[in-house]
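J.: Give the three-dimensional model of this entry:
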Amino acid sequence: QTDASYTTDGHVVPLSYTDTEGATVNLDYEIPSNTQCFQCHNKSNIITPIGPKLRNMHFNNQLEDLIGDGMLTNVTNLSELEALPSWEDTANFTLEERARAYFDVNCAHCHQPEGSCGTETLLDLRYETRFNETSIYETRFSILTRIQNQIPDYGMPLIGTTIIHDEGVALILEYINTL
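T.: Sure, this is the predicted structure:
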């Protein structure tokens, strides 16, 4: 696909893809409405992007490529930038580092004091938050139940996803089972 259309209304589109095992997966992909998008892209009542952050992209020459293409400016010394651990890199990072990085990338945009869930829960999933201030331990059973289900208005994330990230769930399950 090379074209995109802007719409403020959410809708469902049929989608087909090949998974890592080579099997074809058919599903109905839910595109959130403009109002639903604001639920997650809300930081202190300002619409903000939740995807690319320098520390999430500081590997495999991604930043160098963006600088070279003129898409990233005002970065003078890449060696001074922090990088999050790769959640897949079992050789160089501990289970806790990988799980906490996964939480930061996938959950902390909502689950932090200024995020859209900041008033609903004490859960703070930013990587730099000290463990005893995250509430991960206190909410561990809820976390596991919610990331393993696609029940409307219950599974996590609440909107913006159609499939469960099995590898991510396995990582978080392994981590929480060590607590």
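J.: okay, CA-based contacts and neighbour counts for the rest of this
T.: Fine.
J.: Quick one: end-to-end distance for stretch 110-117.
T.: 5 Å (CA to CA, to the nearest Å).
J.: List the contacts of that stretch.
T.: 39-44, 108-109, 118-119, 121-126 (CA atoms under 8 Å, 6 or more residues apart in numbering).
J.: which residues sit in contact with residue 17?
T.: Taking CA under 8 Å, 6+ apart, one finds 24, 25, 26 in contact with residue 17.
J.: run the last query once more with 10 Å
T.: Applying CA atoms under 10 Å, 6 or more residues apart in numbering to residue 17 gives the contacts 23, 24, 25, 26, 27.
J.: Of the contacts of stretch 110-117, which belong to helices?
T.: Counting by DSSP state H, the contacts of stretch 110-117 place 39, 40 in helices.
J.: hmm, back to that, now that we have the contacts of residue 17, which one has the most neighbours?
T.: residue 27 (14 neighbours; other CA atoms under 10 Å).
J.: check which helix or strand covers the closest residue to it other than its chain neighbours.
T.: The shortest distance from residue 27 to any non-neighbouring residue, by CA to CA, 6 or more residues apart in numbering, is to residue 15 (5.4 Å). Remark: residue 15 resides in strand 11-18, with elements defined by DSSP states H and E.
J.: roughly how far apart are the residue nearest to the spatial centre of the chain and residue 139?
T.: For the chain, residue 106 is the residue whose C-alpha lies nearest the centre (CA atoms, centre = their mean; 1.5 Å). From residue 106 across to residue 139, the span is 17 Å (CA to CA).
J.: I'd like the structure of this one too, to check against the first:
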Amino acid sequence: MYRVFIFIFLFVLGCSQEPHTKEFSPHNKLSDYGFFMGKIREQIPQSGVIPYELNTPLFSDYTNKKRFIYLPPNSAIEYRPSDILSFPQGSILIKTFSLAHDMTNNKRREKILETRLLVNTKQGWKAYPYIWNSAQDEAYLELVGDIFDVSWIDKNGQRRTNNYVVPNVNDCKGCHFKNDKIQPIGPQAKHLNTSGQLQQWQKMGHLKKVPAQDIPQIAVWNDENADINDRARAYLDINCAHCHNLHGPASNAGLDLRSENLDRSLLGIYKSPVAAGHGTGGLSYDIFPGKPQKSILLYRMQSTDPKIAMPELGRGVVHEEGVLLITQWIENMKETKDE
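T.: Now for the predicted structure:
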């Protein structure tokens, strides 16, 4: 019992103090944070580390993700109806990426590739990538990122390969930059509002000021029983809107792909591109209703050419299921303008 008490004390002390220092100094090894109990590869969270899910997750080259939030002792997240929830200083967002060896096997083995930390320090949010070793028993800090080959068997039984990219610290700004500062992407009420997750956090004291009703919620992108417009808008929101919004890194493109945007032109419907070039494919509109193959949006989703592909970061293969969804969505749009 005495040894257990000492371990818990050291875990709380270690995680609670470091993000509060003037200059947060990341550990070289992921295990040194004490986020997980037992074997670190099993990702079993300690008390004070909260697992969470999103309605519709970002596509990242068919990897699976486990997400956690570390909250400092005696602190709580503050609810916001829009934008990112308000996290207390010292919070750490933890996301581990793994890839199944064989996606046709329900009891599939996975290889853990990386764990990314987003730390809310006194200087703002800071990103730290950790790459897992071949023994799968530790991950090490790699500020410069990495690129390595991965392979897997897809759901159709075909062998696939990819150059997997672990972003460096500066790459993280490419997606996580808004209003001239780094911010998280996923932890918004509309993405977290699933299976009573927010209400459970409130009961546990992790989240405050949660309204009794009218909490926004986006659709599950691959729920075939849901409205296809809601599914497509949810997909574009999580995969594209962190850049394509009025204050994001790609605001000059004139697109606002957030699910709450109701302006058809800002959504890209019959909107001409801001600049010509490889990224347009010689096409006239970002979205051409009824004609997906004449839509720049779909053209860029179908490409892996770095000069064309969207999103620009975090994707090295085409998301076939996502392309199908957006294709069907555009096909279902009624044409209201002559070609």
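J.: sorry, back to before: average distance between whichever helix or strand comes after the strand holding residue 15 of structure 1 and structure 2?
T.: Later in the chain than strand 11-18 of structure 1, the nearest helix or strand by DSSP H and E is strand 24-31. When structure 2 is superposed, strand 24-31 of structure 1 averages 2.3 Å from its matched positions, counting by mean CA distance after the TM-score superposition for structure 1.
J.: Name the nearest residue to the alignment partner in structure 2 of residue 97 of structure 1, sequence neighbours excluded.
T.: Under the alignment (TM-score structural alignment), residue 97 of structure 1 pairs with residue 230 in structure 2. The shortest distance from residue 230 of structure 2 to any non-neighbouring residue, by CA to CA, 6+ apart, is to residue 219 (5.8 Å).
J.: The aligned residue in structure 1 for that neighbour: what's it in contact with?
T.: Taking TM-score structural alignment, the alignment pairs residue 219 of structure 2 with residue 85 from structure 1. Taking CA under 10 Å, 6+ apart, we find residue 85 of structure 1 in contact with 55-56, 58-59, 92-94, 97-102, 127.
J.: quick one, what contacts the residue located most distally from the centre of structure 1?
T.: Distance from the C-alpha centroid of structure 1, by CA atoms, centre = their mean, peaks at residue 76 (27.1 Å). Neighbouring residues of residue 76 of structure 1 by CA under 10 Å, 6+ apart: residue 67.
J.: what's the longest strand seen in structure 2 packed up against?
T.: Ranked by residue count and defined by DSSP state E, the top strand of structure 2 is strand 110-121. Here strand 110-121 of structure 2 touches strand 64-70, strand 92-100, strand 124-132, strand 139-141, strand 146-153, strand 159-166, helix 169-176, going by 3 or more CA pairs under 10 Å, 6 or more residues apart in numbering; DSSP states H and E.
J.: at 6 Å instead, please
T.: Where contact means 3 or more CA pairs under 6 Å, 6 or more residues apart in numbering; DSSP states H and E, strand 110-121 of structure 2 is packed against strand 92-100, strand 124-132.
J.: what span of structure 1 lines up against the first one?
T.: Meaning strand 92-100 of structure 2. Using TM-score structural alignment, strand 92-100 of structure 2 pairs with nothing in structure 1.
J.: what does that strand contact?
T.: 63-70, 109-119 (CA atoms under 6 Å, 6 or more residues apart in numbering).
J.: ranges for the helices of structure 2?
T.: 2-17, 169-176, 189-192, 197-204, 228-240, 264-267, 296-301, 320-331.
J.: Any buried residues in the longest one, and which?
T.: I take that to be helix 2-17 of structure 2. 11, 12, 15, 16 (16 or more other CA atoms under 10 Å).
J.: List just the nearest of the residues you listed to residue 298 of structure 2.
T.: residue 15 (43.5 Å; CA to CA).
J.: Return the residue of structure 1 aligned against that closest one.
T.: Aligned partner of residue 15 of structure 2 by TM-score structural alignment: none.
J.: Distance check, residue 15 of structure 2 against residue 308 of structure 2.
T.: Residue 15 of structure 2 is 41 Å from residue 308 of structure 2, by CA to CA.
J.: Residue 77 of structure 2 too?
T.: Distance from residue 77 of structure 2 to residue 308 of structure 2, by CA to CA: 38 Å.
J.: And for residue 299 of structure 2?
T.: 8 Å.
J.: Same question for residue 328 of structure 2.
T.: Taking CA to CA, one finds residue 328 of structure 2 at 22 Å from residue 308 of structure 2.
J.: same thing with residue 142 of structure 2?
T.: Taken as CA to CA, the span from residue 142 of structure 2 to residue 308 of structure 2 is 28 Å.
J.: tell me which residues of the strand holding residue 15 of structure 1 are tucked away?
T.: Per 16+ other CA under 10 Å, strand 11-18 of structure 1 contains no buried residues.
J.: With structure 2 overlaid, how far apart is that strand on average?
T.: Looks like 2.5 Å for strand 11-18 of structure 1 (mean CA distance after the TM-score superposition for structure 1).
J.: you'd agree residue 117 of structure 2 is up against residue 126?
T.: No: assessed by CA atoms under 6 Å, residue 117 of structure 2 is found out of contact with residue 126, at 8.1 Å.
J.: Among the contacts of stretch 110-117 of structure 1, name the buried ones.
T.: 39-43, 108-109, 118, 122-126.
J.: from the residues you listed, which single one is nearest residue 165 of structure 1?
T.: When those are compared against residue 165 of structure 1 (criterion: CA to CA), the nearest one is residue 108, at 16.3 Å.
J.: To which residue of structure 2 is that closest one aligned?
T.: Residue 108 of structure 1 maps onto residue 241 in structure 2, by TM-score structural alignment.
J.: For that match, which residues are in contact?
T.: 257, 258.
J.: Please apply the same query to residue 201 of structure 2.
T.: Under the criterion of CA under 6 Å, 6+ apart, the neighbours of residue 201 of structure 2 are residue 207.
J.: From residue 192 of structure 2, how far out is it?
T.: 11 Å.
J.: before we move on, the earlier item: I'd like the helices and strands packed on strand 110-121 of structure 2 laid out as TSV, including distance to residue 265 of structure 2.
T.: Output for these, formatted as TSV (distance: least, CA to CA, whole Å):
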stretch	distance to residue 265 of structure 2
strand 92-100	34
strand 124-132	33
